[in-house]
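# What follows is a protein structure lacking sequence information:
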C-alpha cells in the first residue's frame, strides 16, 4: 500500500476523535484541529470514489463528474461557512485555494520532481490556454472590487447584482471550457496525457483536473490487468464520505472563530492559508506523487485545473448560494487578496509558458508562496469573521 494511502487511513482516527471532542467539550481549538485533520482523508476518499465512478460512466459523463466534484470538499466547507455568515472567510478561502494550487502545489511538484529529474516537460499549448483562463478569473475578481473602491459609495445591493451577473458569466465560461476539453479540442488533452494515461480518457482531466487515482490505473494497465470499479462499493463510499465531510465541516466552522483567536491568527490568514490546505490536501499529495514519477503533464493538470475550477465554478456557485440563502456574497475582495492572486497567476503563467520545469522554478514558486503567507500572517487585519 502506498505511503499516502497509509497516512490517509491513519488520519481517519480523527473522525471519531473530533466528534468526541465536540460532544465532551474538550475545547474549540481541539475540535478545530481534529476536524481539520479528519477532513483530509475524507477528501481523499471522495476523490477516489469520484474517479472510480467516472470510469464506469464513460468519457463524457465521467469527465463532467470529475470536473464538477473535483473541489467538492472546499465547496462544502465554504457553503457551511457562508451559512454561518462568515463571508470574509469564504472569500479568503477562494483566493487562498487559487494561490495555494498555483504556488504551493505546483511549486512542490516542480521542486521535488526536479530533484529527481533534471528537466521535466508538459504541454505548452495547454499551459497557454490555462493561462488565458486564469487571466479571466483575475479580471472577474478585480473589476467588481475596483468599481466598489472607486465609485465612492456604491450601493451594496448594486454590487451584489453585479456579482450575480458576473457569476452567471463565469459559470457559462466553465461550461464552455468543459465543451472545449471534452469535445471540440479533446485531442489537445489526448496529446498532453496520452503517454502518461494510456487507459484513462482525456476528458477525465477536463479543465486540467487530473485523476486522483490515475497512478493506480496506469500501474494496472502496465501490469496488463483490467480495472473494473465496483459501483456497489464506491457509490456508498462517495455518499458516506460526503456526509461525514459535511459533519466535520460543521465542527470546523463552528470552532473557527475561537480557535483562530487562540492560535493568534487573523481571519484573513485562516481563510487564505489554513482552510485551503485542509481542503486541498488530497490533491496536493496526488500532484506531488505524479511529479516525482516524471508525469509533469498530470501534475500541472491537478494544480492548474483545481485553480480554474475554484475560479470558474466554486466562486460563482458561492455567490449564487449567498443570493438564495440571504447571506450577501459578492465579488468585492480584500485588495491585497487580489494582489496576491494576480502575483500567483503572473509567476505561474511565466514559469509554465515554455512547457518545461526544473527544481529552481519550483523554488521560485514556493518562495513566492512563503512571502504571500508571511504577509498575510503579519497583516494586522482583525475583527469579526463575517
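Cool, the structure landed. Note that this is a predicted model, so its numbers are computed, not measured.

# When you work out contacts or count neighbours from here on, use the C-alpha atoms and nothing else.
Noted.

# all strands of this structure, in order?
120-121, 356-357 (DSSP state E).

# which secondary structure elements does the last one contact?
Packing contacts for strand 356-357, counted by 3 or more CA pairs under 8 Å, 6 or more residues apart in numbering; DSSP states H and E, involve strand 120-121.

# Buried deepest among the strands of the chain, which one?
strand 356-357 (a mean of 20; mean count of other CA atoms under 10 Å).

# coming back round to it: want to throw the strands of the chain into CSV with distance to residue 24?
Output for these, formatted as CSV (distance: least, CA to CA, whole Å):
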stretch, distance to residue 24
strand 120-121, 51
strand 356-357, 50
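
# Of those, give the one that comes closest to residue 257.
When the strands of the chain are ranked by proximity to residue 257, the top entry is strand 356-357, at 40.0 Å, counting by CA to CA.

# here's the one I want to compare it with:
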C-alpha cells in the first residue's frame, strides 16, 4: 500500500468528524475545516474509481467518463453553493479553478519536473489547440460582462438569456473537443491518457482486471459523500470566512478550487516529476478547459432551472485575472518545452494574483 493511499484512507476519518461537528454545533469554522479535509480523499477516490471504470469500459466510454467526472467535485460544490444563493462565490470558484490549473498546477509541474530534468517536452500542436480553446472561453465570459458594462439599464433576465445562449454554444464546443480528442484526432491526445500499464484486455502486469461493480459502488458512494460534505462546507462558508477575516471572493477564487481539485493537482505534479510532462500539461489545461467549456455553462443553465440569477457577467477584476493567466500560460506552453524557470514564472503570477484577491475590497454582492 502506497503512502498516498494510506494518507487518503486516514483523511476519511474527517467524514464522520465533520458530520459530528455539524450535529453538535461545534462552530462554523470547525465544520468548514473538517468538511474541507473530508472532501480531499473523497475527490481522490472519485478520480481513481473513474479511471478504473474507464479501463473496463473501453477507450471511448472511458474517455467520456473521465471528461464528465474530471471536475465532478468542483461541480457538486458549485451546484450546492448556487442552490444556496451564493452566486458570486460560484463565479469566483470558476475563476479560481481556471487560475489554479493554468498557473498553480502547471507551474508546480514545470518547476518540480524542471528541477529533476533540465528540459521537458510535450506536444506543441496540442498546446496550441488548447490555447485556442481557452482564448474562446475567455472571449465567451468577457462579452456578457462587456455588454453589461457598455449598456444602460440592461435587465437581469436579459443578461441571463444571453448567458444561457452563450452556455449552449460553449457546451457545443466542448462536445466538439471530445469528438476531436477521442475520435478524429485521438492520436494527438494519446499522451494525455493516464498511464495505467494495462494490456488490451484491461489487465495490469500482474493479470488483475479492475472490478467494475466495486469501483462503480466506490464512485457512487464517494459522490454522495462529496455532496453531503459540500452541503456542510457551503452551510458554514459565510460565517467561517468572516471569522478567518477572508472575503468570499478570496475564498471562492483560492480556497474552494484547491479543496475540490487537490487530488488532480497532485496527480499532475507527480507525473511531471516522472518526466511525463505531456500527461501533466494535459491534466492541467484539460481541467481548465472543462471548467470553462462545460462546468461554467452547466452552472448557468442550472441557475436558470433553480431560479437563481446565475449568468456570465463576472467581476471585471476576475476577467482580468483569467486573461492574464491564459496569456502567460499560452506564451509559456506554445513551444512544447518547459523548464524550472518557466514553472517559477507561472507560480509567481499565481502568487501575485492571490495577493491581489486577498487585498481586494469587499464589493456589492460579495461578502
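Structure received. Predicted model only: the values in this text are computed from it and were never measured.

# if we can go back for a sec, can you tell me which of the strands of the first structure is nearest to residue 84 of the first structure?
Between residue 84 of the first structure and the strands of the first structure, the tightest spacing by CA to CA is seen for strand 356-357, at 42.0 Å.

# matching residues in the second structure for the closest one?
Mapped onto the second structure using TM-score structural alignment, strand 356-357 of the first structure spans residues 337-338.

# Equivalent analysis for stretch 235-242 of the first structure, please.
Using TM-score structural alignment, stretch 235-242 of the first structure lines up with residues 216-223 of the second structure.

# My understanding was that residue 288 of the second structure contacts residue 98; is that so?
Yes - between residue 288 of the second structure and residue 98 there is a contact at 4.9 Å, judged by CA atoms under 8 Å.

# returning to what we had before: how big's the offset between the match of strand 356-357 of the first structure and the first structure?
Stretch 337-338 of the second structure differs from its equivalent in the first structure by a mean of 0.4 Å after superposition (mean CA distance after the TM-score superposition for the first structure).

# And that stretch, how far out from the chain middle?
On the basis of CA atoms, centre = their mean, to the nearest Å, stretch 337-338 of the second structure sits 23 Å off its chain's mean C-alpha point.

# Run through who's touching that stretch.
110, 114, 119, 120, 121, 122, 124, 332 (CA atoms under 8 Å, 6 or more residues apart in numbering).

# how many neighbours does the last one have?
Around residue 332 of the second structure sit 18 other residues, with neighbours defined as other CA atoms under 10 Å.

# For it, which non-adjacent residue is spatially closest?
residue 342 (6.7 Å; CA to CA, 6 or more residues apart in numbering).

# pretty sure the one you found contacts residue 108?
No - Residue 342 of the second structure is beyond contact range of residue 108, at 9.9 Å (criterion: CA under 8 Å).

# what about those two, which has more around it?
When neighbours are counted by other CA under 10 Å, residue 108 comes out ahead of the other of residue 342 of the second structure and residue 108, with 25 against 21.

# how much space between the more buried one and residue 265 of the second structure?
Noted for residue 108 of the second structure: a distance of 9 Å to residue 265 of the second structure, by CA to CA, to the nearest Å.

# repeat for residue 65 of the second structure
Distance from residue 65 of the second structure to residue 265 of the second structure, by CA to CA: 19 Å.
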